[in-house]
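Enquirer: Pasted the sequence and its predicted model underneath.
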Amino acid sequence: MKRIKRFLNISSNKYAVAVVVLLSASFIIGLSSVFFRYPMSWFDEQVHYARVMTYADNPLSITRGKVTKDEQTFIQKPMKKIAQSLGQPTTEIISSDWQKEFDGLGKHQERISTKDATAAAIYTPFVYTPYIVAAWIGKTLHLNVVTTFLLMRLSGFLLVFTMFILAIKKIPFGKLTLAIIGSLPPVVISFAAISADELSYGFSFLFISYALSLYLDIIKNKKLSVKDICLFIILSFCVVLTKIPAFLILGLYLPILYAGFKTKAINKKGLITLSVVLCICAIITIGWYMIVRNMNGNVEYYGRENVDQVRQIKFMLSHPLRTLRIFADNILSYPYNSMQLGYSDYTKTMSVPAGLTLLPFAGLVLSIFIKDKDDELNFTDNQLAMLYNYVSRLLFVGAILLIFIIFYLQNSEVGSDTVVGLQPRYFLPFLLLLLPFTNRTLEYNARFMTGLVIISASPLIYYSAIFIFQLLN
């Protein structure tokens, strides 16, 4: 435990045990999901798999996409079974021997056009990097479709979980808060599936953790080194190359630049460099959006009609009051605490019961005030600390609004009163923005920490229980 505490920069034994327990549980359940979840059993995994195989063949592809006949069969067969599972119970979505169903694949290597990759064409090749590399390895070693698929899942999971551990190591406080976020079932399953969310989660957690660390150094009047700034810049580029809404967390540049200038913790050259990088990141985000703005896979793949971004924008501008009402109604009524578990043997186990989903959020709030070590500064009277708190909360609200706007433009019919296609997991990487600088503390003992871990991990415990039950049946 001493080595783990030293590696994670944790002082308290009780605090370290709580973090390690959550990390261990997340790792075990995530790794099990890699191997025992049926192919395409996480929402939209089929479109991301098809996009990965398209990029693996041609990283510059921005078209409909191509896969081999075997890969197309590997998509269609699971989706047919999953569709059947929605109408009647099955024993194959969570299974230890699902691979046997695909023993016949390996004879058809000619490439064919597929519409399955269309819905994911809006994502950059970068967001699929671990999967693309795994696909290249599979092709080089002549691995079969199933083995390559598992290698893709495994490589993505190990990479993002390593990033998650590094984020916990780097974040100066709130390590337990971050561990709780990472133990939420939608996050764990996203880590284990082929998904565009995976690297978005990983780099968002890393970036915010690093930003908090830099900001704390700044308000302590510590000079930032060239290495600190370079790593921050690298993370910034990685963030904007994932999902477009992730760009919003780069708003943390603003308090960092202001505080760095006021305290002189960042020299003039560093301030100019960071300002230029922020502008470049904005240009990259806008540029990629302009490239993919007309790639509406929701029309071709999901069969949605009357979806047109240009006409939707015109509608919003010509009906401002109605647009405000639409967004207000949808944002205020959305079930943010809902936790999806993907496709399952039983439709009732495709999500965590509503009552359980509230518990980890209670744990998150409590964890904010549980400190591993005493604060060195009085944050309450520190204007720079309060500035970060205000900006980060504003960015969180902005992220919610931006996600709703994007889905209204890309997924919803023109003039619709409902924002279509949203899933609660899209908001989870932004939760860390709500971690504040605060001197408020809660006293804790071993019993309190045990209870906190249990209520925080209750959705993961539920998922583990139904996962094992389905695996054994």
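Expert: Alright, I've got the coordinates.

Enquirer: use CA for all of it now, contacts and neighbours both
Expert: Will do.

Enquirer: what's the longest helix in the protein?
Expert: Ranked by residue count and defined by DSSP state H, the top helix of the chain is helix 383-410.

Enquirer: Could you tell me which residues within that one count as buried?
Expert: Residues of helix 383-410 classed as buried: 384-389, 391-393, 395-396, 399, 402-404, 406, 408-410 (neighbour count, 16 or more other C-alpha atoms under 10 Å).

Enquirer: Same check on stretch 319-338?
Expert: Buried, per 16+ other C-alpha under 10 Å, within stretch 319-338: 323, 326, 327, 330, 337, 338.

Enquirer: Which ones among these lie within helices?
Expert: Filtering those for helices - DSSP H - leaves 323, 326, 327, 330.

Enquirer: residue ranges of the strands in the protein, please?
Expert: Shown for the chain, the strands assigned by DSSP state E span residues 66-68, 111-113.

Enquirer: Second structure for comparison follows:
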Amino acid sequence: MKGLHNLMQNPIKAIVKPEWCFLVLMLIIGSCFAVLVPAGGGADEPNHIARAVSIAHGDMRADKIPDRVGYTSPQDVNGVDSALYGGVVDSALTDVAWHNMVDFHTPKSKGGKIYSFPTWTTQGMMSHRNVGEKEHVEAFSNSAVNSPFVYAPFAFGYWFSRIFTSNAYAIIVIMRMFGLLTAAGILFFCIRYIPIGKWVLASVSLMPTMVIFDATVTADTVTYAMCMSFITVVFKCMCENRALRRSQWILLLLVSISLALIKLSYVPLIILLVLIPIANQYVRSKKALFSLLGIMLCTGILFIGWYLVVSSINTGAMFDVGASPILQKQYVFSHLITYLGLLIKQFIGQNFFSLGVGGTLDLHGHHTFTGWITVCILICAVLVIDSREKCLAIFRKNAVWCCLCFLFVSACVFGLVETALYLQFSPVGADNIFGVQSRYFLPILPLLIFAVVITARQADESTVQSDLKGVRDTQVLHGMDNRLGIGMMLGLQFISAIFTLYLLLTTLYTA
């Protein structure tokens, strides 16, 4: 409330803080995307909408659809279970989503539509269907294995919207807004309370591809937000110069458990818990160490439990690419060296920073030069220190452990993401991994930049000692230099936001 009061009293002074800069730009630009992009036009959005609505009606797990099967590899002579999984959903919602997705994803060079403003008034746009008229069984495709947790904001948005309207198009837009507000709220507090790299976290969270995906119905919205929540809480516990309070243990447990309920590939983030006793000497008692071990155990049990629930669902069988997870596993184990070489190849060619990536807008032209704005922003984010970042020396004292842990966790996540896609989406024995998108690596991108922050910023010995004693830190960048850096950061963020909005408007409304 104090921060909101300060924003109302002095908006210019408040906006220079990274959390307020993030919140204002995310809500303005994100809302434009949520409202104007055709309902269903997000990445795989019809599948996510169907899954979210099914969860809203109490169906926590996708069910096998009788007499409906997908595709598997011709080599799969044993015929693994290729059944499709889904549930009963409202026909109006899925019809609107699929119709508008196909319409939006048709490139303009091939006869794609130039939309009227606002988008839903466009001739031929399916925007007048009402829910409650008819239901049907819908296959959830690649959203079938996601836990209900990642769709909670959209499920709440669905029920909230039903109080006011039965229009399917409007319901989808409201679901988007609930997801956007949830992500923006969680990340706002993450940026405010993370002890280092506030501008780094704000900058990554404002990258064009992040804004675009936060403004649609997708599992990535909650996944990224909870990954950042976990990292923030771990960093806060590392910097406590005393034993952790009960409330902090509870919060640490909750954010740790959330890792088991988001996409399974990000569970390795739990390894970051080992940094707490390394950096905080008051968390080295037997009781504290057993508490950390218990948190990891709870997370692991929940992870294994959900994995067993969804392990039989063959999402790759829903795509005619000759995939077979069972045969692919056999191939990986029998050609381990070859597969490791494939991972190295994928690593070298991966666009980890999502440079020039505009999400679904890329279907209408890839604007690679926009990546330079992101490069400038991230460089500036590494150099600019918020006045509240008083714990840098703690991280620098443990720089080796922090960097090794960050890199190891990032490597684990990278390997799991690539392997999951290789098993589910790539033909057996393929020499390439299909279905990889740079947005899958955004949850580990801040960790990689934090490693640079810790090693690049220099702190003198007096700063280190004052930090360790809990005395107020001396800013590395201060006075006119720091104000100049913040001014550059705000200018770059504004330019990036305006250009992202420009891409949206030109993609939708001009030839």
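Expert: Here it is on my side, so go on. Please read these numbers as outputs of a predicted model, since none were measured by experiment.

Enquirer: Provide the TM-score value for the superposition.
Expert: Remark: TM-score between the superposed chains equals 0.87 [TM-score structural alignment, normalised by the length of structure 1]; 457 aligned residues with a C-alpha RMSD of 3.0 Å.

Enquirer: coming back round to it: make JSON lines from the strands of structure 1 and add mean neighbour count to it.
Expert: Below are the strands of structure 1 laid out as JSON lines (neighbours: other C-alpha atoms under 10 Å):
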{"stretch": "strand 66-68", "mean neighbour count": "23"}
{"stretch": "strand 111-113", "mean neighbour count": "15"}
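
Enquirer: Residue 260 of structure 1 is nearest to which of these?
Expert: strand 66-68 (48.4 Å; C-alpha to C-alpha).

Enquirer: what's the matching range in structure 2 for the closest one?
Expert: Per TM-score structural alignment, the counterpart of strand 66-68 of structure 1 in structure 2 is residues 88-90.

Enquirer: From the rest of the structure, what touches the matching stretch?
Expert: Under the criterion C-alpha atoms under 8 Å, 6 or more residues apart in numbering, residues 50, 53, 54, 131, 132, 133, 134, 135, 136, 137, 138 lie in contact with stretch 88-90 of structure 2.

Enquirer: repeat that for 7 Å
Expert: Outside of stretch 88-90 of structure 2, the residues within contact range by C-alpha atoms under 7 Å, 6 or more residues apart in numbering are 50, 53, 54, 131, 132, 134, 135, 136, 137, 138.

Enquirer: got it, and stretch 491-505 of structure 2?
Expert: Residues contacting stretch 491-505 of structure 2 (C-alpha under 7 Å, 6+ apart): 25, 29, 208, 373, 377.

Enquirer: who wins for most neighbours among those?
Expert: Neighbour counts for the contacts of stretch 491-505 of structure 2, by other C-alpha atoms under 10 Å, peak at residue 208, which reaches 28 neighbours.

Enquirer: For the alignment partner in structure 1 of that one, give its distance to residue 387 of structure 1.
Expert: Using TM-score structural alignment as the criterion, residue 208 of structure 2 maps onto residue 185 of structure 1. Applying C-alpha to C-alpha, to the nearest Å, the value for residue 185 of structure 1 to residue 387 of structure 1 is 32 Å.

Enquirer: quick one: the nearest residue to residue 303 of structure 2 once chain neighbours are set aside from residue 226 of structure 2, how far?
Expert: Excluding its sequence neighbours, the residue lying closest to residue 303 of structure 2 (C-alpha to C-alpha, 6 or more residues apart in numbering) is residue 260, at 4.5 Å. The gap separating residue 260 of structure 2 from residue 226 of structure 2 is 10 Å, by C-alpha to C-alpha.

Enquirer: what does residue 180 of structure 2 give?
Expert: Separation of residue 180 of structure 2 from residue 226 of structure 2 (C-alpha to C-alpha): 14 Å.

Enquirer: higher neighbour count, those two?
Expert: residue 180 (27 against 24).

Enquirer: rewinding a little: ok, for the match of residue 208 of structure 2, nearest residue in space, not its chain neighbours?
Expert: residue 460 (5.5 Å).

Enquirer: try residue 282 of structure 1
Expert: In space, residue 282 of structure 1 is closest to residue 247, 7.6 Å off (C-alpha to C-alpha, 6+ apart).

Enquirer: aligned partner of the one you found in structure 2?
Expert: Using TM-score structural alignment, residue 247 of structure 1 sits opposite residue 267 in structure 2.

Enquirer: Quick check: the gap between its match and residue 461 of structure 2.
Expert: Residue 267 of structure 2 is 37 Å from residue 461 of structure 2, by C-alpha to C-alpha.

Enquirer: With neighbour numbers in mind, choose between those two.
Expert: Taking other C-alpha under 10 Å, residue 267 of structure 2 and residue 461 do not tie; residue 267 has more neighbours (23 against 10).

Enquirer: Report the separation between the more buried one and residue 433 of structure 2.
Expert: As judged by C-alpha to C-alpha, residue 267 of structure 2 and residue 433 of structure 2 stand 21 Å apart.

Enquirer: can you check residue 476 of structure 2 too?
Expert: 44 Å.

Enquirer: Also residue 244 of structure 2?
Expert: 43 Å.

Enquirer: Residue 168 of structure 1 reaches residue 175, doesn't it?
Expert: Yes - contact criterion C-alpha atoms under 7 Å: residue 168 of structure 1 and residue 175 qualify, at 5.4 Å.
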